[in-house]
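Participant: Need the 3D shape of this:
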Amino acid sequence: MSDTLTDHPSSARRGAVAGAAPDAAGAAPGVPAAVPDARDGAPAKRRLGGLRWPGRSGHPPATAGAAPDAAEATPATSPATPATPNGAPTADESAAADRRAALDRIMGRVLRVAAVAMTVVGVIGFAASYSTLQGFAQRNGFGEILSKAFPIGVDGAILGFLALDLVKTWRRTPWPVLRLGAHLMTLCTIAFNASAGGAVLDDPVRAAAHAVMPVLFIIGVEAIRHDLLHAAREADGTLIEGVPLHRWMLAPWQAWTMYRRMRLAGIPSYREMQQRDKDLEGYRVWLLQQHDGDLGRASETELLPMTMAPHGYTVAEALALPAKWAAEEERRREEDRQRQEEAAERARAAALEAETRAKVKAAEEEIQRLEAEGRVAQAQSKLTALKGTSSAEAEAATAVARAEAERARREADRITTAAERQAEREAQAEESAREAEAKQRAAAAEQQAAEMEEAAAETRRRAAAKNRKAAEDEAAAEDAEKEKKHAAAEAAEAERRAAEATARAAEARRRAAEAELAAVEAEDEARLSKTERAARRVARMLLAAAGAAGISEADLAAMKPEAIGPLVPLEEIMPVLKASQTTASDRRKDAALLIKEGYRG
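Facilitator: So this is what the prediction gives:
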């Protein structure tokens, strides 16, 4: 309680905070301004208990929260010192600054004296307790070496705990266990020293003498800690002023209610709280005058300062709430409208993109189907031609061989028959006389028949060769059939590769669509304008055209914008953007500049 109830406000926190609050006048439509103009000629209101505002009646004084200037909000307790030209400090201000500087120098010297004195106190206290603690340790079985280290451990623990507590306090991470440990070790030191000469109650003066130095050292460290906390809170703006002691003595209940409201509303300054109470009371009395002493006639908006005061709002801040709420509602409506427009635009773009992708996919599938049918028809025509040619040649050769064999056989039969008849006639005619000649002629005929038989054999051999050729032709036909099957297999393989190519093309289109969608979402996240989005869309078309033309990124980076633009003609850009030729040309120039600056989709 001593840290918060009786602290005086620091110089850094003094002064009115009224300038931070917005001007209530005009903030809430339909609400009387916190500072009405005294020149508006308003009729005078009746007095309430003899209270009247200085000057013209019917107008409350300017409240601290309503005034835009803090200098006007803070009531002056003394005549204002006129300012010098160009903002130079006045003589009084210079004298006050000199007095503060002199006081700071004096306090610096006092602080150094205190530091030296506390160091001396600590050294004396620890030196005085060393021998006593050593004897205590020896009597309790610590041994020669440990008994010498025991006082250092006890006093070192006190110093370490206090030092760590100061460091953690300076870092805004205090840990109460450190302070508690230091205080417990101090009590142990006092108890060990006091018990060295017997029971404490036997010689209380001696026990008190042993306790003085450690207690003084603890008090000094606590003073340093208190100053560190005060400086840290002052630097963070969290220093909380307490209600002055004289107010607790003169009006304890009002002091308690003010202290409670300060803590609940998070108001660190007592003077600010005091000014807020004055402003609220002034506004209440003025509102009573406006409604002839009946606050029940006031609207809820006019009663906002009284309603919101327990929550830490000033009069001006409370009166400004309706305008703030209206502005927030308008902002939310505008954001909702923009989100709806953007969602509709994205939906239209997605539908158009899906329709375009469907048309492109259908066209590509039709082209691939026609190409596959053409390849199959070409393979079938080639196979049919090969098969027809081989079969015709084989059949022709077989027919020729068979005809030759038949002709040779008939010729041999005819010659044999003729020879036999001739021999028979000659034998009958000259059977007796020319038997020998007949035999000779028969032999000759037989020889001729043998020759004819040989000729027939030769003919049959040629026919066999022809048949063999025909068999070879049939084998060739079978090979052709195999080639046909192989060609069919190749056609099937070609169809499979075409299907795989189609799948890869579909996957590429899907990835391109995903990249396009990601780019559109990135543009939506970046909240780009329609012109910037159109330029980036044309840039992606240029990048795709460059990739199709085999232009590398290095070559593309080296190209001038004038050379990048013609990669995609305006006739392709205009339907995509649904824009005129001039607009499409401008977007293509912007896209070329984007690519030149490093944009890659």
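Participant: going forward, measure contacts and count neighbours with C-alpha atoms only.
Facilitator: Will do.
Participant: max-length helix in the protein?
Facilitator: In the chain, with assignment by DSSP state H, the single longest helix is helix 315-429.
Participant: following the one helix or strand residue 162 maps to, which helix or strand shows up next?
Facilitator: Mapping residue 162 onto the secondary structure by DSSP states H and E places it in helix 143-170. Toward the C-terminus, helix 143-170 is succeeded by helix 176-194 as the next helix or strand (DSSP H and E).
Participant: Could you also give me the structure for this second sequence? I'd like to compare it with the first:
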Amino acid sequence: MAAPLQLTRTHRVLIAVVVFGAVIIAGIGFAGSYAAVRELALKKGFGDFSYVFPIGIDAGICVLLALDLLLTWIRIPFPLLRQTAWLLTAATIAFNGAAAWPDPLGVGMHGVIPILFVVAVEAARHAIGRIADITADKHMEGVRLTRWLLSPIPTFLLWRRMKLWELRSYDQVIKLEQERLVYQARLRSRYGRAWRRKAPVEALMPLRLAKYGVPLADTAPAGLAAAGIEPTLIPPAPQQPVLESADAAAGSRAAGA
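Facilitator: Next comes the predicted model:
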């Protein structure tokens, strides 16, 4: 189990600033929408209930979002909470827009603050979910955007294996993919372009098992041996102390002189 994420003093200050700013945005949005929603409720015949109707909607949004964040933190999320909260937010925007209709600028102005609030809460939920995953050792890293752009189809297949077999480390997935490509290259060099037809079944079996999340490091030696290839998946890195030893020898000769 991973250790809990440690927050520094700077992190706590930033969190406090963000929470304070989110509260201000929410307060401004709720205060601005109260009069418009109350006036619309009066027009629709709500009577005295129109004075508490806007408060009920705004309080419901806050309670649902707070409960959603709490359940996300303890890793038992309930998506209906967030969906209902955003439905109420959309309803509030629609009620405010109706009060300013048909002025398009007024309708847009009524929607700015709720959109800011939605973005802030979604960012908080994303951060809480990520922290909860890291704390529970369940965090799954994503695939780099540059890899999607440069090689979309192979990246999709890599991402698919990552999700299917719960491979959480991006570096681990890249290493497995490198081993797979190296294994294929060695079979291709041994049997030519038709290696898939000419190679024995035992040599192809590690590639098939790799699709199901079995590391090639466990199966490649037997497969390569069946193909008559030296069972070394990835050649070791070349030794580089030659230059250093030469420098050391030169230094010793200079010291002896």
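Participant: Which elements pack onto the helix holding residue 162 of the first structure?
Facilitator: On a contact count with 3 or more Cα pairs under 8 Å, 6 or more residues apart in numbering; DSSP states H and E, helix 143-170 of the first structure meets helix 91-139, helix 176-194, helix 204-236.
Participant: just these: most buried one?
Facilitator: helix 176-194 (a mean of 18; mean count of other Cα atoms under 10 Å).
Participant: so how far is that one off the chain centroid?
Facilitator: Here helix 176-194 of the first structure is found 53 Å from its chain centre; the criterion is Cα atoms, centre = their mean, to the nearest Å.
Participant: Which residue range of the second structure does that helix align onto?
Facilitator: Mapping helix 176-194 of the first structure onto the second structure (TM-score structural alignment) gives residues 79-97.
Participant: go on, stretch 259-268 of the first structure?
Facilitator: Under TM-score structural alignment, the match for stretch 259-268 of the first structure is residues 159-168.
Participant: Pull the residues that contact the matching stretch.
Facilitator: 138, 139, 140, 141, 143, 173, 211, 212, 213 (Cα atoms under 8 Å, 6 or more residues apart in numbering).
Participant: try it again with 7 Å
Facilitator: For stretch 159-168 of the second structure, the external contacting residues (Cα atoms under 7 Å, 6 or more residues apart in numbering) are 139, 140, 141, 143, 173, 211, 213.
Participant: Identify the farthest-apart pair in those.
Facilitator: Taking Cα to Cα as the measure, those span a maximum distance of 21.8 Å, between 139 and 211.
Participant: Now the match of stretch 259-268 of the first structure: buried residues?
Facilitator: Buried residues in stretch 159-168 of the second structure, counted by 16 or more other Cα atoms under 10 Å: 159, 161, 162, 167, 168.
Participant: The fourth one and residue 149 of the second structure, how far apart?
Facilitator: Going from residue 167 of the second structure to residue 149 of the second structure by Cα to Cα, to the nearest Å gives 22 Å.
Participant: do the last one as well
Facilitator: When Cα to Cα is applied, the distance between residue 168 of the second structure and residue 149 of the second structure equals 21 Å.
Participant: could the helices and strands packed on helix 143-170 of the first structure go into TSV alongside distance to residue 374 of the first structure?
Facilitator: What follows is these, written out as TSV (distance: least, Cα to Cα, whole Å):
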stretch	distance to residue 374 of the first structure
helix 91-139	101
helix 176-194	90
helix 204-236	83
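Participant: counterpart of residue 17 of the second structure in the first structure?
Facilitator: So, by TM-score structural alignment, residue 17 of the second structure is matched to residue 113.
Participant: Give me the residues contacting stretch 144-153 of the first structure.
Facilitator: Against stretch 144-153 of the first structure from outside (Cα under 7 Å, 6+ apart): 130, 133, 134, 137, 138.
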